[in-house]
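J.: Pasting the sequence and the predicted coordinates here, then a few questions.
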Amino acid sequence: MRRTISAAAAAVAVAGCVAGLLHLGPDASRPRSTAAPAAADGGHGAPLSPVAAARQRTDAHPDDPAAWAGLARAEIEQARITLDAGRLDAAEKALRRSLDLDGTDNYGAVTGQGLLANARHEFPRGREYGLRATRMAPDRPDGYAVLADAEIQLGNYRRARAAVQRMLDIAPTTAAYSRAAYDLETNGRPDDAAIALRRALDSAATPDERAFTEARLGDLAWSRGRADEAERHYRRALAAVPDHPYGRAGIARATAARGRTGAALELYTRLVERMPLPQFLLEALELRHACGDTRGGGERAALEAQVRMVRADGGPVDPHLVLYAAGHGDPEVAVELGRRAWKHARGVIVADALGWALHRAGQNTEALAHARRAAATGWKNALFRYHRGTIEQALALPEATRHLREAAALNPHLLPHCPDGDR
């Protein structure tokens, strides 16, 4: 089975998850200094891919540490786009070569090490590299991006917010605005998050940046129950990058919301054959369950295999695997995985997943503590509200009804359903 980057790692590579009151600054166009460089010609008028262009530079300049650091960054970016974790090993080799050539004043390699650590869910190391990079070059944005992504996953929201604000001050580009958007959404300000994402879209310099931002706009609309608006953004993401995985997943989600579950399942099947992320597998499995197929097609087998692999190798835990094990597998295994994830990442997404696992395992008092942690930033997240309300219901707490109603009001499409004709 091909190793894939988890949804959380893919998000942290570009979006981050910071919380707070950010000053977005003027709605300016992309500064020239941050414009994406033109790709080299790969022959027949076709531009080289960023990785191929970076390899071409290392071939031409094998003793240039900046060229090797650039190759590492291109590999990490390609890993984010393709969700192929194997590319991270290539990035690590390139970083080692860069540091062999210059181990004293190599900003590109230090930020590359931070990006790599974050992609591998090694967030304390990511934070160390981010701090080192910002000390080396206080007026360059890349170190603050690394730092922000690590801090948010460690639950250090104020520090993450400060890093994102510094990014916005230095270079108000797609990378900064997308992190600001996640900040604002996580802090319960979806309207401001949408403004930040529109600025991110205006600043996008590549098809991948446009696709990413459109998919995030789709996710934001979906989280507010606006299925039609979400679908428009997902289609724009696919117009920019035809195989964009989150765009394709969003179309499947919107198709299911319209009651066309058969078509949605076909879309999910094609998606997970190419990109077997836990998030996509779990969405497909839960749609099948809603339609009465408790066997779960091939999605259950794939998720079980991923759970076994994660338990065996001790690697990063995708929160969607925790949710799968809690709802469709072994709740005790879900708690085991959730506790391991919580040791390495203290963000609200992990708090919610661990709380749900504890609830499914019958440990509702501890579950409620984590559900409350998940709510601490004020994120208007329907899934978090649903989980919290269900836990409170199990504890016979009066606020359960309010939180369950809020979940349904935030996103009526939260729980998949299957029209009678599609059963």
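T.: The structure has been received and is ready for your questions. Remember, predicted model here, so these are calculated numbers, not experimental data.
J.: contacts and neighbour counts: CA atoms only from here.
T.: Noted.
J.: Cross-check the contact I'm expecting between residue 153 and residue 125.
T.: No - judged on CA atoms under 8 Å, residue 153 makes no contact with residue 125 at a distance of 11.8 Å.
J.: the more surrounded of these two?
T.: A count of neighbours by other CA atoms under 10 Å puts residue 153 above the other of residue 153 and residue 125, at 30 against 18.
J.: which residues does the more buried one contact?
T.: 17, 123, 345-347 (CA atoms under 8 Å, 6 or more residues apart in numbering).
J.: Closest to residue 141 out of these?
T.: The shortest approach to residue 141 among the contacts of residue 153 belongs to residue 17, at 16.6 Å (CA to CA).
J.: Now do residue 255 against residue 232, distance only.
T.: 12 Å (CA to CA, to the nearest Å).
J.: actually residue 204, not the one I typed
T.: For residue 204, the distance to residue 232 - CA to CA - is 18 Å.
J.: okay, the two: which has more neighbours?
T.: residue 204 (22 against 18).
J.: Pasting the second one now:
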Amino acid sequence: MRHWIFYLVFAAGNLFAETNYQKELVDIDRAVSTASTQSQSIHALYRRACLTGNIADIKKSQFAVQTALEKFGPCQELYLLAASLDLKLHRLAEAKSMLEKIPSGQWDQDFALLQADLAEQEGRYADATALCQQTLRYGERWDALARLAHLDFLAGNFSSADKNFSAAGPLLTAKDMRSFAWLEVQRGRMEFQRGNYQRARKYYDRATQAYTGGWLTEGVLAELDAAERKFPSAIARYEKLIAATGKPEFREALGDLHVYAGKPALAKPWHDQACAAFLASAAQGDVHFFHHLTHFFADTRTDGAEAVKWAQADFQLRKNAFTADALAWAFFRNGQFSEALDFSKTALAFGVNDCFLQYHAGMIHLAAQKPKAGKELLAQAARLNPNYANFHAHY
């Protein structure tokens, strides 16, 4: 019954030209400008950071939280906001420091879920799963179920992931349309990563109906269009996203798409812009784009030494399956096959079922003169996603 409520709201929302994203952004900016207390301002700025995902917005929110902590002293709610913002920027040590300031007797579900997010980024997948399960014992929450579904997917428990995603949706109300859209995008991404494009588009379309104008949904639709070789549509989506958000990762994706479509000359300006933005961010002391720099120099510029540099920096911050895999691939690109094999084995040991991780491992094992293992890993990549060689964006 509740899903029928969603579809009634979809129909009503489509009568208006202004997108849900634009309307929410206007509402938030109004809340920021009219805030009469520091608390109201902090929460409005945090909402904006979560909505846009823009680094400048996240930093502005961080500054407001830090200013409040300096003024008012210890506050659990502010510590949680600070930790959440730090995790968005891959600042794990800072996030851990904020969580450690919260007394053990003040445990709550929000605290546990941030601990789960930290555990996942640190490669402690079993701990992250346990924390989500612990949270759910104190009451059902859609965001706990969604996290658990994501961890199930990483572990290769696809039916359990689907079950948990399905259970999360009905816990939302018609007021939570952006969250509902986010859930549908995650379900679509799960299908996309298994090569199920038709099912992925079904979830993405539902996300679009639920919440119009969201950059996250438009981004995955552009990726799907590109994978299905609908190049004009994919290009148009990426160009619109770049104009609307300025995000360098969309510039990178558009450059990758032009290369995939056999037009490298069209890719160069987009790749140049993306690389300049990634490097400028790193020069300012930010770490959020280290993984993008790793992929860029490994697969776009094919500068193995530079790829190793950024992959090592990222691995020092976040030791998980994907940073280990990225470092292994960087060593592979740099012709250091022994080192590549060591880190590939490290990545595989995390037990994550990811087609690109398996593909990288397969190629590395072949280069290290281990053909039997290499062929099996490549076969495993194809079993996980028969379409893994098609276009995909870096996240």
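T.: Alright, I've got the coordinates. It should be emphasised that the depicted structure is a prediction, and the values quoted were computed from it without experimental measurement.
J.: Could you get me the TM-score between them?
T.: Scored against TM-score structural alignment, normalised by the length of structure 2, the superposed chains reach a TM-score of 0.84; 363 aligned residues with a CA RMSD of 2.5 Å.
J.: would CSV of the contacts of residue 153 of structure 1 with secondary structure be doable?
T.: What follows is these, written out as CSV (DSSP: H, G, I helix; E, B strand; the rest coil):
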residue, secondary structure
17, coil
123, helix
345, coil
346, coil
347, coil
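J.: Kindly reformat these as CSV and extend each row with distance to residue 221 of structure 1 and neighbour count.
T.: Putting the contacts of residue 153 of structure 1 into CSV (distance: CA to CA, whole Å; neighbours: other CA atoms under 10 Å) gives the following:
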residue, distance to residue 221 of structure 1, neighbour count
17, 17, 32
123, 29, 25
345, 27, 24
346, 26, 18
347, 22, 22
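J.: Would you point out the most distant pair within those?
T.: Farthest pair in the contacts of residue 153 of structure 1, by CA to CA: 17 and 123, 13.0 Å.
J.: How much space separates the closest residue to residue 305 of structure 2 other than its chain neighbours from residue 342 of structure 2?
T.: Distance criterion CA to CA, 6 or more residues apart in numbering; nearest residue to residue 305 of structure 2, sequence neighbours excluded, is residue 334 at 5.8 Å. Residue 334 of structure 2 sits 14 Å away from residue 342 of structure 2, going by CA to CA.
J.: Can you find the partner of residue 375 of structure 2 in structure 1?
T.: Taking TM-score structural alignment, residue 375 of structure 2 has residue 401 as its aligned residue in structure 1.
J.: Average offset of the helix or strand hosting that match relative to structure 2?
T.: Taking DSSP states H and E as the criterion, residue 401 of structure 1 maps to helix 400-410. When structure 2 is superposed, helix 400-410 of structure 1 averages 1.8 Å from its matched positions, counting by mean CA distance after the TM-score superposition for structure 1.
J.: And that helix, what's buried?
T.: 400-401, 403-404, 406-408, 410 (16 or more other CA atoms under 10 Å).
J.: cool, and stretch 302-320 of structure 1?
T.: Quick answer for stretch 302-320 of structure 1 (16+ other CA under 10 Å): 302-304, 306-307, 310-311, 316-320.
J.: Residue 357 of structure 2 versus the residue mapped onto residue 153 of structure 1 from structure 2, what's the distance?
T.: Here residue 153 of structure 1 is matched to residue 121 in structure 2, going by TM-score structural alignment. In this view, residue 121 of structure 2 and residue 357 of structure 2 are 16 Å apart by CA to CA.
J.: And residue 80 of structure 2, by the same measure?
T.: 32 Å.
J.: Pick out whichever of these two has more residues nearby.
T.: For residue 80 of structure 2 and residue 357, the more surrounded residue by other CA under 10 Å is residue 357, and the numbers stand at 23 against 20.
J.: how far does stretch 24-42 of structure 2 stretch from start to finish?
T.: 17 Å.
J.: Now tell me what touches that stretch from outside.
T.: 44-45, 47-48, 51, 61, 64-65, 68.
J.: again, only using 10 Å
T.: Contacts to stretch 24-42 of structure 2, defined as CA atoms under 10 Å, 6 or more residues apart in numbering, come from residues 19-23, 43-48, 51-52, 60-68, 78, 81, 178.
J.: Inside strands: which ones of these?
T.: Within the contacts of stretch 24-42 of structure 2, no residue falls in strands by DSSP state E.
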